[in-house]
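Participant: Structure for the following, please:
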Amino acid sequence: MDLHTSANAVPNVDGTDLGDLLEDLRGIHPGLDLALDGFRLLAHDRHTTDRTQTLCAALAGNADCDLIAVIAHTVARLADPDTNPALRNLPLEQQKASRLAGEQTAYALTDPDLHQHASETAAAIDGA
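Facilitator: Below is the predicted model of the structure:
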């Protein structure tokens, strides 16, 4: 990827790993499409240094309050028959297994170790 664009423009994500992921996930659900549009905007928008640091932290740098935590708790909610009526027709053991898997997903995705690198990224940008 050419990082030296004319007029110091932000390079397009098309043809990159990020661009490919944004395209591959499109069409699954309108809510996910909105999130993908948001990620594309984040990747293409021009940011200040301070905003870049804040975005890195908000995306994945704080297990208690970042986008990964939002994803973790959304997966747990979707996997729980108490909060997702679509799963209530499953056999009871399958419902329990789904709920447990969702809880385990949330636990794993909110592990502070998972967020350490993004936290360090934000700190490096901040100069800390």
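Participant: From here on, just use CA atoms for contacts and neighbour counts.
Facilitator: Will do.
Participant: Distance of N89 relative to A106?
Facilitator: 23 Å (C-alpha to C-alpha, to the nearest Å).
Participant: Among those two, which residue is more densely surrounded?
Facilitator: A direct count of neighbours by other C-alpha atoms under 10 Å for N89 and A106 places A106 higher, at 21 against 10.
Participant: Near H29, how many other residues are there?
Facilitator: For H29, using other C-alpha under 10 Å, the count is 9.
Participant: again with L18
Facilitator: Residues near L18, counting by other C-alpha under 10 Å: 14.
Participant: how about this one, so we can line them up?
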Amino acid sequence: MTTHTAENAVPPLDGELEGLLEDLAAVQDPGIDQIIAGIRYLALTRHSIDHSQTLIAAIAGGGDRTNLVTALGKTIARLSDPATNPSLRTLPEDVQKNARREGVNAAYWLADPDLHQTASETCAAITHT
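Facilitator: Model prediction:
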């Protein structure tokens, strides 16, 4: 069976995802640009069934917190903590404390296994024989 036909081509991004990536590009940061490029690559590249499951788990479904959503949460915590982001050290002490606390909260909630359950279920729903 030939898979490289027009019927099997990976379609372009839908307008909602494309618009979201364009909006994020307005941040104009090399790190964000790399993430956007990675998302485009993942969304527009042909993958096997098994690799599709692996990618979904790596993005958000890893119940053991081994996923990108958890990594992004930990990055938020790092960026909001004056101990790891020196630019925040010029803020008033109470603002620093609040920023650190909210960053820790974001990391906690983005690592919550319940948040990852639907992506994990998505992996499980992609079955083949």
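Participant: which helix in the second structure runs the most residues?
Facilitator: helix 93-110 (DSSP state H).
Participant: check the fit of it onto the first structure and give the mean distance.
Facilitator: Compared with the first structure after fitting, helix 93-110 of the second structure deviates on average by 0.4 Å (mean C-alpha distance after the TM-score superposition for the first structure).
Participant: Can you list the buried residues in that helix?
Facilitator: Going by neighbour count (16 or more other C-alpha atoms under 10 Å), the buried part of helix 93-110 of the second structure is 96, 99-100, 102-107, 110.
Participant: same question, stretch 25-41 of the first structure
Facilitator: In stretch 25-41 of the first structure, counting by 16+ other C-alpha under 10 Å, buried: 33, 36, 40.
Participant: hang on, the earlier thing: which two from the buried residues of helix 93-110 of the second structure end up farthest apart in space?
Facilitator: Using C-alpha to C-alpha, the buried residues of helix 93-110 of the second structure span at most 21.0 Å, a distance reached by Q96 and L110.
Participant: how about the nearest residue to T70 of the second structure, chain neighbours excluded?
Facilitator: The shortest distance from T70 of the second structure to any non-neighbouring residue, by C-alpha to C-alpha, 6 or more residues apart in numbering, is to A111 (4.7 Å).
Participant: What is the neighbour count of the one you found?
Facilitator: If you count neighbours by other C-alpha under 10 Å, A111 of the second structure ends up with 25.
Participant: check contacts around it.
Facilitator: By C-alpha atoms under 8 Å, 6 or more residues apart in numbering, the residues touching A111 of the second structure are 65, 69-70, 73.
Participant: Tell me which of these fall in helices.
Facilitator: 69-70, 73.
Participant: For S80 of the second structure, state which of these is nearest.
Facilitator: S80 of the second structure lies nearest to G73 out of these, by C-alpha to C-alpha, at 10.6 Å.
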